[in-house]
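> predicted model and sequence below, questions to follow.
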Amino acid sequence: MKYRKLGQTGLDVSILSYGASSLGSVFRNINESEGIKSVHAAVDQGINLIDVSPYYGLTKAETVLGRAIKDIPRDQFILSTKAGRYGEKLFDFTKKRIMTSLEESLGRLQTDYVDILLLHDIEFGSYDQVMEEGIPALQQLKAEGKIRFFGVSGLPLTVFEKVLAKTELDVILSYCHFSLNDTSLLSLLPLSEQKNVGIINASPLSMGLLSSRSVADWHPADQEIRTACKKAAAFCERNGEDLAKLAIQYAVQDKRIPTTLVSTASKKNITKNIKWAEEPIDQELLADVLEILKPVHNKTWPSGNSEWIV
């Protein structure tokens, strides 16, 4: 496993990280024992960053993860969780709720601190509430030693620009913006380097678009994006390859992106993903797939309140 520096945090993070959303049965009902084994397999094979949220499975993911990590020495992994999102449409970025949210997470995770705390999907909250209450809560928790570093997560890249224009962050978590079909996250690199912010890239499969499996009905991508990705998957299959493999390899190859989160509750799948990340990418296949996806390159979908987009 290779490791890279996460901004100015001093943390060396594995290029592939473990996204624990699957432990909350977000994508399918999981076997808890198998989910715990997947966490252990990830750490045993060199993954050292684990990310979760109380939103995933409505606290189930944190609870199962807590049972998994209690058997692992605390210094062997970097733990990231979130606060502010608690349901499909339930968001609360008040200072009081962020403080109590962390305490609840610590209980479920069976630990006395987290390495990283992120405000979750801030584009759905009020800008004023995030900036005047949410960020100060993170600053206080860091000062108290209950978290080591903090940041925000969201889909629109404008949310990071807006927050970084007013305050300092240690980390940002961006998803669906550094993958085969969308590399717009690269536009944020000059600002992140200027501000010494570490970047966590999530969803290299673009929430299932870059896979041979059927795309979930809830996926917000329009038909043009879906069709292009389906065409790329079919092309890979005809050539005896897996689009998901290519997508993971592509996401981890850029040294400017410290780490990429993949989510699975399967020991077999996390082992396969790690193996893929360590294999050299097929440059000819990559060029062909990028050409197929060219018509939808950097095309995304709306997310959140309009005040964050402008």
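Arrived safely.
> every contact and neighbour count from this point should use C-alpha atoms.
Will do.
> next up, the contacts around the residue nearest the centre of the chain.
What sits nearest the mean C-alpha location of the chain, by CA atoms, centre = their mean, is residue 202, with 3.2 Å. By CA atoms under 8 Å, 6 or more residues apart in numbering, residue 202 lies in contact with 173-176, 260-262.
> now, which of those lie within strands?
When the contacts of residue 202 are checked against strands (DSSP state E), the matches are 173-175, 260-262.
> would you reformat those residues as a markdown table and include distance to residue 66 and neighbour count?
A markdown table is the format used below for the ones in strands among the contacts of residue 202 (distance: CA to CA, whole Å; neighbours: other CA atoms under 10 Å):
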| residue | distance to residue 66 | neighbour count |
| --- | --- | --- |
| 173 | 22 | 21 |
| 174 | 24 | 23 |
| 175 | 24 | 22 |
| 260 | 22 | 27 |
| 261 | 19 | 25 |
| 262 | 19 | 24 |
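> next, format the residues you listed as CSV and append distance to residue 163.
Below are the ones in strands among the contacts of residue 202 laid out as CSV (distance: CA to CA, whole Å):
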residue, distance to residue 163
173, 13
174, 14
175, 17
260, 22
261, 22
262, 26
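> what's the closest of those residues to residue 278?
Taking CA to CA as the measure, residue 278 sits nearest to residue 260 out of those, at 13.3 Å.
> in this structure that closest one contacts residue 199, no?
No. In this structure residue 260 lies outside contact range of residue 199 using CA atoms under 8 Å: 9.0 Å.
> list the contacts of stretch 151-168.
Outside stretch 151-168, the residues that touch it by CA under 8 Å, 6+ apart are 116-123, 131, 169-177, 185, 188, 191, 195, 302-303, 308-310.
> okay, one more to line up with it:
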Amino acid sequence: MSLRGSFLGGPLGFGAAPLGNMFRDIPDDEAVATVEAAWQAGTRFFDTAPFYGAGLSEIRLGNALKDHPREEYVLSTKVGRLILDEKETGRTGFGDKDGLFEFGLKNKIVYDYTAEGALKSIEASLRRLGVDRLDFVWIHDLAQDFHGDGWLAQFEIARTGAFRALNKLRDEGVIKGWGLGVNRTEPIELLLGLSEPTADGSLLAGRYTLLDHEHALQRVMPAAQKQGVGIVIGGPYSSGVLVGGPNFEYKRAPAEIGPKVKALSVLADQHGIPLKAAALQFCLAHPAAVAVIPGASKPSRVKEDHAALGTVIPADFWRDLRAQGLVSRSAPLPIDH
């Protein structure tokens, strides 16, 4: 099925990675309050993953949504990793990025892109979330940033394993659709080139933002648009650096990022708009984009996101953005529609 039109409540979803204690130890009540703030603001699409805090994000999201009717929201999670009962004696989880979830649960995590692994992962996610079904399932981190030069071998395991298992679940009506959930463009390019099995969309994080969109713009987005495959945009604020945070690519931003962020901020100030608004609306301006899912760990951040999406941005801002070379000249902008 096409992802377009699948997201109740509009294109602004909720990325639940922060609920896994990404970067900081978030109190349980604050996590639940953040999800409830999203609900009250009209969010009806929630995305999580077993990797986020070794199951903590799924547990918290399920707890926060338990009093809301299941048919009134869209839920996605991911496969490709299994959370084991045994505890991790070193850093939190297998394949963790520089202790990204060091404040999460201490369960060991192993990769598993086989069909059996995907089904086990879904079963465990349903238990943690406390629900009887999922809407979309993304195959997680099947890319160079986690597997290095071995990513193509892992992709082949998934192609003959998890891909086919999810395709079958979709065709049987158990889930609405599936695809990849990655931080790199190459795996989605490869997926779009396959004739079988057929994905319904993918979640691309951090690769279609004001700061970084050239590769996705050239390869992934046009192919997805042509095939009618929807792209959910994750990480619209480039790990926070676009909205005043210190991180880019999930770690401290390198010095060369600063000048471009500064130029974008100056332009936004000149036009009297928050840069967050431009960041969100830029992502959704591409015809292939069907939703955007910024992460939030505080109720106030959720309110900012909804306000940003509703901000009226002057056409001159977008014209200046393009004229100053701060975005690719071929990137679709809201004024192009």
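Yes, it's here. Predicted, not measured: the structure shown is a model, and the values here were computed from it.
> re the thing from before, from the ones in strands among the contacts of residue 202 of the first structure, which is closest to residue 82 of the first structure?
Using CA to CA, residue 173 comes nearest to residue 82 of the first structure of these, at 10.5 Å.
> and that closest one, what does it touch?
118, 151-154, 199-202.
> which two among those are spaced furthest apart?
151 and 202, at 14.5 Å, using CA to CA across those.
> if we can go back for a sec, ok, and the closest non-adjacent residue to the alignment partner in the second structure of the residue nearest to the centre of the first structure?
Mapped onto the second structure by TM-score structural alignment, residue 202 of the first structure lines up with residue 234. Counting by CA to CA, 6 or more residues apart in numbering, residue 234 of the second structure lies nearest to residue 205, which is 3.9 Å off, once chain neighbours are set aside.
> do you know how far the one you found is from residue 94 of the second structure?
Computed as CA to CA, to the nearest Å, the residue 205 of the second structure to residue 94 of the second structure distance reads 20 Å.
> what do you get for residue 246 of the second structure?
With distances taken as CA to CA, residue 246 of the second structure is found 25 Å from residue 94 of the second structure.
> which of the two has more residues huddled nearby?
Taking neighbours as other CA atoms under 10 Å, residue 246 of the second structure and residue 94 compare with residue 94 leading, 18 against 15.
> looking at it, that one is touching residue 109, isn't it?
Yes. Using CA under 8 Å, residue 94 of the second structure is in contact with residue 109, at 4.9 Å.
> overlap in contacts of those two?
With CA under 8 Å, 6+ apart, residue 94 of the second structure and residue 109 have no common neighbours.
> gap between the two ends of stretch 240-250 of the second structure?
End-to-end span of stretch 240-250 of the second structure (CA to CA): 9 Å.
> now the contacts of stretch 151-168 of the first structure: which count as buried?
Listed as buried from these are 116-123, 131, 169-177, 185, 195, 308; burial here means 16 or more other CA atoms under 10 Å.
> need the longest strand for the first structure.
Scanning the first structure for the strand with the most residues, using DSSP E, yields strand 147-154.
> where in the second structure does it fall?
Under TM-score structural alignment, the match for strand 147-154 of the first structure is residues 175-182.
> and stretch 29-45 of the first structure, by the same measure?
By TM-score structural alignment, stretch 29-45 of the first structure lines up with residues 25-41 in the second structure.
> from the chain's centroid, how far away is that stretch?
Relative to the centre of its chain, stretch 25-41 of the second structure is centred 18 Å away, using CA atoms, centre = their mean, to the nearest Å.
> any buried residues in that stretch, and which?
By neighbour count on 16+ other CA under 10 Å, the buried set for stretch 25-41 of the second structure is 26, 31-39.
> before we move on, what about stretch 304-314 of the second structure?
305-306, 308-309, 313.
> can you report how many residues lie near the closest residue to residue 296 of the first structure other than its chain neighbours?
Using CA to CA, 6+ apart and skipping the chain neighbours, the partner closest in space to residue 296 of the first structure is residue 225 (5.9 Å). For residue 225 of the first structure, the neighbour count with other CA under 10 Å is 21.
> assign a three-state SS to residue 225 of the first structure, would you?
With DSSP: H, G, I helix; E, B strand; the rest coil as the basis, residue 225 of the first structure sits in helix.
> trace it over to the second structure, please.
Using TM-score structural alignment, residue 225 of the first structure sits opposite residue 257 in the second structure.
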